[in-house]
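Visitor: predicted structure and sequence below. I'll ask about it afterward.
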Amino acid sequence: MSTETPLQLAIFDCDGTLVDSQHSIIKAMDLTCETYGLDKLTRDSIRRVVGLPLEIAMTNLFEGRTQPICNEMAECYRTHFRSMRLNDEVEEPLFPGTVEALNALEADGWLLGVATGKAMRGLIPTLETHNLEKRFVTLQTACRAMGKPHPEMVEKALDETGVNAQNAIVIGDTTYDIHMASNANVKSIGVAWGYHEPDELMDAGAVCVVHEYSELNQAIKKAMEN
């Protein structure tokens, strides 16, 4: 009988989990509202939809507008965000302890992946800014799979890496991440420094919520033992 340790995969959300992109997201949304002659949205309302596919986020934010208009506004947002990036105006700092947590997981033999509501053309520059692009063996984005909370991004990550669902875990800051994991029959851990509240993450089905990255490695070990 083989005693080889099975492959294990830790799938990270990006915005609100790896990087704090809220200020740039809010700025791009403010510019979108300005383009359409609308009042600015509240910061909390924008934070609530981070992680959803952009067209769905727009539908949630601008209730009563038709889907074609929301799709148009989503493209307007993308245009503003691309312009901000070209002008070096995008702020997406890593949360404290991110690199150390990734190092610890890799040292324990974990494969690393990302599942994000970003498009690939947005994710790659974010990772490159922090020299993380080679750390992740699978990158899943909403432009290549169904968006959260649909399980397709997790399922594709498992297929790409050959990891079984019981040997994977999702780490995220929103209920969309937690529901995505649950829908794929994968465990999840919430992080308290993102855009949804810890009690919401627990209610959604997270095994636990960590309050700083230094807690993550031990939390994952405990989660996988149960």
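Guide: Nice, thanks for sending it over.

Visitor: okay, CA-based contacts and neighbour counts for the rest of this
Guide: Will do.

Visitor: confirm Val114 sits in a strand?
Guide: Yes. Applying DSSP: H, G, I helix; E, B strand; the rest coil, one finds Val114 inside a strand.

Visitor: any idea how many residues pack against the nearest residue to Asn185 once chain neighbours are set aside?
Guide: Using C-alpha to C-alpha, 6 or more residues apart in numbering and skipping the chain neighbours, the partner closest in space to Asn185 is Ala165 (6.4 Å). Applying other C-alpha atoms under 10 Å, we find 19 residues neighbouring Ala165.

Visitor: ok, now how distant is Pro41 from Arg47?
Guide: That one is not Pro; residue 41 is Leu. 10 Å (C-alpha to C-alpha, to the nearest Å).

Visitor: neighbour-wise, which of those two wins?
Guide: Set Leu41 next to Arg47 and count neighbours by other C-alpha under 10 Å: Arg47 wins out with 19 against 14.

Visitor: show me the helices in the protein, by range?
Guide: In the chain, the helices defined using DSSP state H lie at 22-35, 43-49, 54-61, 67-86, 98-107, 120-129, 152-161, 175-183, 198-204, 216-225.

Visitor: in the first one, what counts as buried?
Guide: Same thing as helix 22-35. Buried residues in helix 22-35, counted by 16 or more other C-alpha atoms under 10 Å: 22, 24-33.

Visitor: now the last one
Guide: Applying a neighbour-count criterion of 16+ other C-alpha under 10 Å, one finds 216-217, 219-220, 223 buried in helix 216-225.

Visitor: burial measure for Tyr77, as a count.
Guide: When neighbours are counted by other C-alpha under 10 Å, Tyr77 registers 23.

Visitor: that one and Ile26 touch, don't they?
Guide: No. With contact defined as C-alpha atoms under 8 Å, Tyr77 does not reach Ile26; the gap is 10.2 Å.

Visitor: comparison target below:
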Amino acid sequence: MRLVVFDVDGTLVDSQGLILAAMDSALAGAGLAPMPRAKVLSIVGLSLPVAVAQLLPGAPEGVQQLVTEGYKSAYTAARAAQAAPLYDGVADCLDRLAMRDDLLLAVATGKSRRGLDAVIAAHGWQGRFISLQTADGHPSKPHPSMLQAAMADAGVDAGDALMIGDTSFDMQMARNAGMAGFGVAWGYHPRAELMQAGAARIFDDYASLTLALEEWSA
């Protein structure tokens, strides 16, 4: 058996609109000015408290906590109004991979379990993944804990596992876990950062990624 682990935000779902709006709301609620789009998107993938601390390194802990809680509330409200859309080709990719009897699928995300459950419910992915690893029970990416847990759930070693993600944090996490990482170019970190972080390959669309995954698992 082989295991493919997917990141969520920026890899499976295009959530940047929700993320940017929620962060703007959270910063405003703490009396802070909005931040540039690129700066906010640069921390996507990290666990929320770690991401806020990186955005506001000089802010008192109380201010960071206020922004963190404000973001949670704003994102939850926005998500309830409209789910983040899938990137083109995601549904076909997951359907094709799920038909293989030699391949298992998992998720490793900086989202909370509640947030991941909402994404799974919105897109009808119940039962699609053998392992669901979130920020609730692990250190933030790029610590390898989420991938180690996913491999344990699947009963595979690092040589038979692969991480798919859009950020340098995903590629670093894969490297820290001893597995290969495939980067996707449609997410939140530029191609150069993915390469520098150790991506084995980088893909521009789901059609080419799907073919590569089928070849890798053959």
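Guide: Received the coordinates, thanks. Computed from a prediction, not measured in an experiment: that's the story for all the values here.

Visitor: one step back: with distance to Asp15 of the first structure as extra columns, can I get the helices of the first structure in TSV?
Guide: Compiled in TSV, the helices of the first structure are given as follows (distance: least, C-alpha to C-alpha, whole Å):
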stretch	distance to Asp15 of the first structure
helix 22-35	8
helix 43-49	10
helix 54-61	13
helix 67-86	14
helix 98-107	13
helix 120-129	9
helix 152-161	15
helix 175-183	11
helix 198-204	16
helix 216-225	17
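
Visitor: deepest of the ones you listed, which one?
Guide: Sort these by mean neighbour count, taking mean count of other C-alpha atoms under 10 Å, and helix 175-183 sits at the top with a mean of 25.

Visitor: relative to Val90 of the first structure, which of the buried residues of helix 22-35 of the first structure is nearest.
Guide: Ser24 (5.6 Å; C-alpha to C-alpha).

Visitor: tell me which residues touch that closest one, please.
Guide: When contacts are counted by C-alpha atoms under 8 Å, 6 or more residues apart in numbering, Ser24 of the first structure touches 81, 89-92.

Visitor: so can I have CSV of the residues you listed showing distance to Ala107 of the first structure?
Guide: CSV is the format used below for the contacts of Ser24 of the first structure (distance: C-alpha to C-alpha, whole Å):
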residue, distance to Ala107 of the first structure
Phe81, 35
Glu89, 35
Val90, 31
Glu91, 29
Glu92, 26
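
Visitor: considering those, which are maintained in the second structure?
Guide: Counting by both residues aligned by TM-score structural alignment, their matches' C-alpha atoms under 8 Å, the members of the contacts of Ser24 of the first structure that carry over to the second structure are 81, 92.

Visitor: could you turn the buried ones of the contacts of Ser24 of the first structure into a PyMOL selection?
Guide: The following PyMOL line selects those of those that are buried, judged by 16+ other C-alpha under 10 Å:
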select buried, resi 81+90+91+92
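
Visitor: looking at the helices of the first structure, which is closest to Phe12 of the first structure?
Guide: For these, the distance to Phe12 of the first structure is smallest for helix 175-183, at 9.0 Å, taking C-alpha to C-alpha.

Visitor: against Arg79 of the second structure, how distant is the counterpart of Leu123 of the first structure in the second structure?
Guide: For Leu123 of the first structure, the aligned position in the second structure is Leu116, judged by TM-score structural alignment. When distance is defined by C-alpha to C-alpha, Leu116 of the second structure is 11 Å away from Arg79 of the second structure.

Visitor: try Arg191 of the second structure
Guide: Here Arg191 of the second structure is placed at a distance of 28 Å from Arg79 of the second structure (C-alpha to C-alpha).

Visitor: and if you look at Ala152 of the second structure?
Guide: Ala152 of the second structure sits 31 Å away from Arg79 of the second structure, going by C-alpha to C-alpha.

Visitor: next one: Val44 of the second structure
Guide: Applying C-alpha to C-alpha to Val44 of the second structure and Arg79 of the second structure gives a distance of 16 Å.

Visitor: show me the contacts for the aligned partner of Glu155 of the first structure in the second structure.
Guide: Superposed on the second structure with TM-score structural alignment, Glu155 of the first structure falls opposite Gln148. Counting by C-alpha under 8 Å, 6+ apart, Gln148 of the second structure makes contact with Ala177.

Visitor: got it, and the one 3 residues further on?
Guide: By C-alpha under 8 Å, 6+ apart, the contact list for Met151 of the second structure reads 3, 157-158, 161.

Visitor: select only the buried ones of these in PyMOL?
Guide: Typed into PyMOL, the line below selects the buried ones among these, using 16+ other C-alpha under 10 Å:
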select buried, resi 3+157+158+161
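
Visitor: what is the burial count for the residue mapped onto Asp205 of the second structure from the first structure?
Guide: When the first structure is aligned by TM-score structural alignment, Asp205 of the second structure is paired with Glu212. Glu212 of the first structure: 15 surrounding residues under other C-alpha under 10 Å.
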